[in-house]
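*Asks:* sequence first, then the predicted structure, then my questions.
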Amino acid sequence: MELPSAAWVPCNIQMDNWTMEPAVWVSGFPAVEYQYAATEIFGNCLQISDPSPSIGRLVEYAQATQHDLIKVAEAQEFEVDMNNMEAKIRDNTICAFQGTAQEFKDDMDTMRMKIHRYPASLRGFDEWYSVPRMVAMGPYHHGCVLQDHLKQVEKVKYVAAYHCVMESGHSLQEVYDAVVSAAHVARRLYDNDLMAGISDGDFLPMMFYDACFLVQYMLWCTPAATEMEASLRSFFDFNRKVLRHDLMLLENQIPWLVVETVMRFRPVELVDFVADWRHYLKDRKVLEEKLIVLDNSYEPPHLLGLLRFYMVGRSNTRVHTRDKFNSISVSVSAIELAEIGITLTAKETRELIHMGISKKGILSAELSLAPLSLDDERASFLINMAALELCTTSNFGEAGDEDSAVCSYLLLLSMLVHREEDVQELRTKHLLQGGAGLINKDSLGFFTSLQSLPLRGLCYGRVMVEIERYKVKRRIRIMVHAFIYRNKRTILTAISVIGVLVSILGTLMSLKSKSKI
């Protein structure tokens, strides 16, 4: 067998007395095991006939080669393992991405039903609009340790739950088990990160007590309040304003499916309840008002969503014309509207969605909106309804008018107000009603803070298009009206002077006629 680079010349020995045979082959190279027929024959007589390696070095070389080859094989095996590990990591990463993507999709699919946190675009507002003053509903404001000012009402929740179960005619276990079944579904509607730190042992009783309390409150808002236990009714009577504030906060909601579960045992006339709230934003209550008709196709996410649905109303506009303008204003002041002949008018409606421009005469038109009686609680209610729209509507341009009506309503009011005189003008036009709410200075602060709202809202956009269309189609009339509006004092003075001159001239003519007689 010939080995490369190995020339062996034995000294005074017979080469037939030893044999060399390959034992194993690794990657094409022999790992050689040498067998000697008689070790003593070799002795120390193996000598190098030239500078080539000796047999000992050949063995060392073969062993080193085998060791290196083993290292190569191990390295290759390690590389394979590393590749497998990297593949597993990639697979695990893809699985993690897929899980996150699926979770995100599920959140988006249930976006309209979730219990949302206050949107970042509105966090510049005071805590009055987002933090409960008396009662915490759901997990967002319970926290690890309930704040002191919220602890007292927790005892009232036990009282409300007791009366709710007793008045239902069902056992506590039956009502509680039904709520627990619904609460397991409702749990997924809250913020995942927050819920990770809340056990079912805390969450399930919370849903039971909160839902019973809310149902008892809803009963208090209806004629059934006369049948309510006196002490509980007195609590609701004494705290009506702060409860209206707290129970309408976006972060202070509980899923409607849990509330509905309790109402199966202790029914509430929703027609009476919604009717009681319909006049909330106005200062006048119609005594002989027609009953509302509930929309059975609507599935509310929570109490705030239910009331917003009926206070917004339904739009009659289904087709939106797309006018072509080189440019369009995104806002306009009350003074600009007055100059071009558009006056402000309070619309005879309770539904916020009804807003728009209508012709009034040859030189003028009207911008009509639903009237508003503004105080702290109503301001908070409006902001939280707008917050709900921002959280549940991904694309305002493709959504219906109803999905952004509150944002549109608030944006239109905010663009009309820049000074206290503008607020007074809204009162003069009866868009702001009542005298027991916010004074002009505070109303101005509220309306100017609304300018931080995103410029969203299909109704708002349509009104701005209608204003632009009015400007384009009535250019000459607007010029005439603007001239009269800007110079009305001079014109009135001139008319007065002319009137005086005519009167004097008439008197002179009368005297002249008498002198001829």
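*Replies:* It's in. The model shown is predicted, which means the values in this text are computed figures rather than measured ones.

*Asks:* alpha carbons only for contacts and neighbour counts from here, please
*Replies:* Fine.

*Asks:* and the residue nearest the centre of the chain, what does it touch?
*Replies:* Taking CA atoms, centre = their mean as the criterion, Cys391 is the residue nearest the geometric centre of the chain, at 1.9 Å. If you count contacts by CA atoms under 8 Å, 6 or more residues apart in numbering, Cys391 has them with Met111, His116, Pro119.

*Asks:* now do the helices in the stretch 51-200 of the chain.
*Replies:* Using DSSP state H, counting those that start in this stretch, the helices of the stretch 51-200 of the chain run over residues 55-109, 148-168, 172-186, 192-195, 200-220.

*Asks:* chain center to the longest one: distance?
*Replies:* Meaning helix 55-109. Distance of helix 55-109 from the chain centroid (CA atoms, centre = their mean, to the nearest Å) equals 44 Å.

*Asks:* that one packs against which elements?
*Replies:* Judged by 3 or more CA pairs under 8 Å, 6 or more residues apart in numbering; DSSP states H and E, helix 55-109 is in contact with strand 29-35.

*Asks:* now do the strand it packs on: which elements does it pack against?
*Replies:* Partner elements for strand 29-35 (3+ CA pairs under 8 Å, 6+ apart): strand 19-26, helix 55-109.

*Asks:* again, only this time at 6 Å
*Replies:* The helices and strands touching strand 29-35, judged by 3 or more CA pairs under 6 Å, 6 or more residues apart in numbering; DSSP states H and E, are strand 19-26.

*Asks:* contact partners of the strand it packs on?
*Replies:* Contact partners of strand 19-26, identified using CA atoms under 6 Å, 6 or more residues apart in numbering, comprise Ala31, Val32, Glu33, Tyr34, Gln35.

*Asks:* what's the closest of the helices of the stretch 51-200 of the chain to Ser449?
*Replies:* helix 148-168 (27.8 Å; CA to CA).

*Asks:* below is an additional structure, to be compared with the one above:
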Amino acid sequence: MVAVFNKELLSWYLITLKLRETLGSAVSPSLAGAPRLQFPEQPQHEQKKQQQTPSDSLQIVIEGDGENHEDEETRSPDFDWVLSIKKQIVQAGQEDKAGSWSKFSIYRVPHYLREVDDKAYVPQIISLGPYHHGKKRLRQMNKHKWRCLHHVLKRTNQDIKLYLDTVREIEEKARSCYAGPINLSSNEFVEMMVLDGCFMLELFRGVAEGFKKLGYPRNDPVFAMRGSMHSIQRDMIMLENQLPFFVLDRLLGLQFNNSCQKGLLAQLALIFFDPLMPSPLTKSDRITLELSLGSAAIFDPLSDQGGLHCLDVFRKSLLRTGPKPVPGYWTKRSSNANRVADKRRQQLIHCVTELREAGIKLRKRKTDRFWDVKFEKGILRVPRLLIHDGTKSLFLNLIALEQCHIDCGNEITSFVIFMDNLINSPEDVAYLHYCGIIEHWLGSDADVADLFNQLCQEVVFDINDSYLSQLSENVNHYYNHKWNTWRASLKHNYFSNPWAIVSLFAAVVLLLLTFIQAFYGVYAYYRPRSPRS
């Protein structure tokens, strides 16, 4: 053990160590036995003086022998680098053991998906949850959040502490739903959950029960169902702008003084997001469907399992019973190479123009399940699909959820890719519109074609894992049958209108008369009549 009790001697000691290191590297091995620099002994009177004035001294104790010091001084220059790598490995092992990502349900959209349209994933009016919390352009809605919280507390005659304490009990569970660290303190996170959650519930109840009944004036800037409501609905369905469903369920239970209102929140959410549905029915079609389905038309997204958030519940409502993937057989199942983001490997079906040339007819199917496509006896039946200015953002966020969450299927992605294959040009959109399959509120048919052609760029998709794979195989088998193509060409060229039919009939008659004339000419030549005697 070496003890240093004086600041001046400490400086001398450090200088000596530096000189020893320099000389040690320069001296040859033959001089290894040469005497080294010795550390000067401290006089006794200096030690006594140091003990008498402890305030001016600095004590450093170094344990170990000289050999250890020498190893430490001559260690590899990569020692710190290797040590940092080992620390990273240990930290990764701890995170892997914890497995916190298994609880994620609200994700940040990956960068490769954002390249299509970043604006489709970013809220424009209101922020919900921590991902976009505090952004300057979204703060204007905060005053309306506080105003709606005031309405809730006044209407229920409850204290805010009840809401804060309730959310604090599930704070850790709520934090674990979000991917990545949340840079908010406990109080800030709980406050955000209560504020955003009560705002969402007021919107849900206001649309279902009426905002006037909840105490809002008819000219309310937010709750009057005018102007910005459509934009608010579009923001609230985005993947990065979600609150855990169990948080909303607990807050709704406080308002009704009931901790068990299973299915009520889901029903309120679906009523609120109904304008975003991509397959609305006409009045006559809805009556026909209700008569055919009866009580089966009632849907409860939480009947079998809890919803993750509003986007997840909305997706479940779209799928209803949920189509099950049927593996295809035109590619090898053992190969993993087909699970790539390559549009050439995502070809499920030919475009509308090519299908018509092969004699395949397209008809509208009367159902509110937009994904429920059928093919039978050369007729492809596709449900009606409504395209508006919020459709692109809706489909992109649904696809992002299916890409990020391992427990989600790929039904929405499969249908969008199917429609992308059907639509290659504005002419394809025009024919689908003529058939009543597509109705859009966009500028032109070309805008609809561009929309579908851009939705699934950079999307990872396996055509063998699509619920439409078997249907596509049946369509392609019909398409590859040459007789169907010839028959369709004949019908298109000669039976497309009455005048073409008349022309074809006249040509057939003329051809028949010509054949009869030629027959009798040849017959008379070989079998001439015998002259009369």
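*Replies:* Received, thanks. Here the structure is a predicted model, which is why all the values come from computation and not from measurement.

*Asks:* how near is the residue nearest to the centre of structure 1 to Gly201 of structure 1?
*Replies:* Separation of Cys391 of structure 1 from Gly201 of structure 1 (CA to CA, to the nearest Å) stands at 29 Å.

*Asks:* so what does Glu377 of structure 1 match up with in structure 2?
*Replies:* Under the alignment (TM-score structural alignment), Glu377 of structure 1 pairs with Gly390 in structure 2.

*Asks:* measure how buried Phe446 of structure 1 is and give me the count.
*Replies:* 18 (other CA atoms under 10 Å).

*Asks:* not including adjacent chain positions, what is the nearest residue to it?
*Replies:* Ala379 (7.9 Å; CA to CA, 6 or more residues apart in numbering).

*Asks:* ok now the strand or helix carrying the one you found, how far from the chain's centre?
*Replies:* According to DSSP states H and E, Ala379 of structure 1 maps onto helix 376-392. Distance, stretch centre to chain centre, for helix 376-392 of structure 1: 11 Å (CA atoms, centre = their mean).

*Asks:* Ala430 of structure 2 sits in which helix or strand?
*Replies:* helix 426-434.

*Asks:* quick revisit: the closest residue to the match of Glu377 of structure 1 other than its chain neighbours: helix or strand, and which one exactly?
*Replies:* Closest residue in space to Gly390 of structure 2, ignoring its immediate chain neighbours: Arg234 at 6.6 Å, by CA to CA, 6+ apart. Arg234 of structure 2 is part of helix 229-236 when elements are defined by DSSP H and E.

*Asks:* the helix or strand that that helix is followed by vs structure 1, average distance?
*Replies:* The helix or strand immediately downstream of helix 229-236 of structure 2 is helix 245-255, counting by DSSP H and E. Its aligned residues in structure 1 lie a mean 1.5 Å from helix 245-255 of structure 2 after superposition (mean CA distance after the TM-score superposition for structure 1).

*Asks:* now do helix 245-255 of structure 2: which range of structure 1 does it align onto?
*Replies:* Taking TM-score structural alignment, helix 245-255 of structure 2 hits residues 256-266 over in structure 1.

*Asks:* switch the contacts of strand 19-26 of structure 1 over to TSV; also include neighbour count and distance to Ile504 of structure 1.
*Replies:* Shown next, in TSV, are these (neighbours: other CA atoms under 10 Å; distance: CA to CA, whole Å):
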residue	neighbour count	distance to Ile504 of structure 1
Ala31	22	138
Val32	18	142
Glu33	15	144
Tyr34	14	147
Gln35	11	151
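
*Asks:* so which of those comes closest to Met385 of structure 1?
*Replies:* Ala31 (83.0 Å).

*Asks:* contacts only, for the closest one.
*Replies:* So Ala31 of structure 1 contacts Val24, Trp25 (CA under 6 Å, 6+ apart).

*Asks:* residue in structure 1 paired with Ile160 of structure 2?
*Replies:* That one, Ile160 of structure 2, aligns with Leu172 by TM-score structural alignment.

*Asks:* look up how far Arg187 of structure 1 lies from its match.
*Replies:* 22 Å.

*Asks:* please apply the same query to Lys473 of structure 1.
*Replies:* 55 Å.

*Asks:* ok, these two, which is more surrounded?
*Replies:* A direct count of neighbours by other CA under 10 Å for Lys473 of structure 1 and Arg187 places Arg187 higher, at 20 against 10.

*Asks:* the closest residue to that one other than its chain neighbours: neighbouring residues, count only.
*Replies:* Excluding its sequence neighbours, the residue lying closest to Arg187 of structure 1 (CA to CA, 6+ apart) is Met195, at 7.6 Å. Other residues near Met195 of structure 1 come to 16 when the count uses other CA under 10 Å.

*Asks:* could you check how far Met195 of structure 1 is from Ala225 of structure 1?
*Replies:* For Met195 of structure 1, the distance to Ala225 of structure 1 - CA to CA - is 35 Å.
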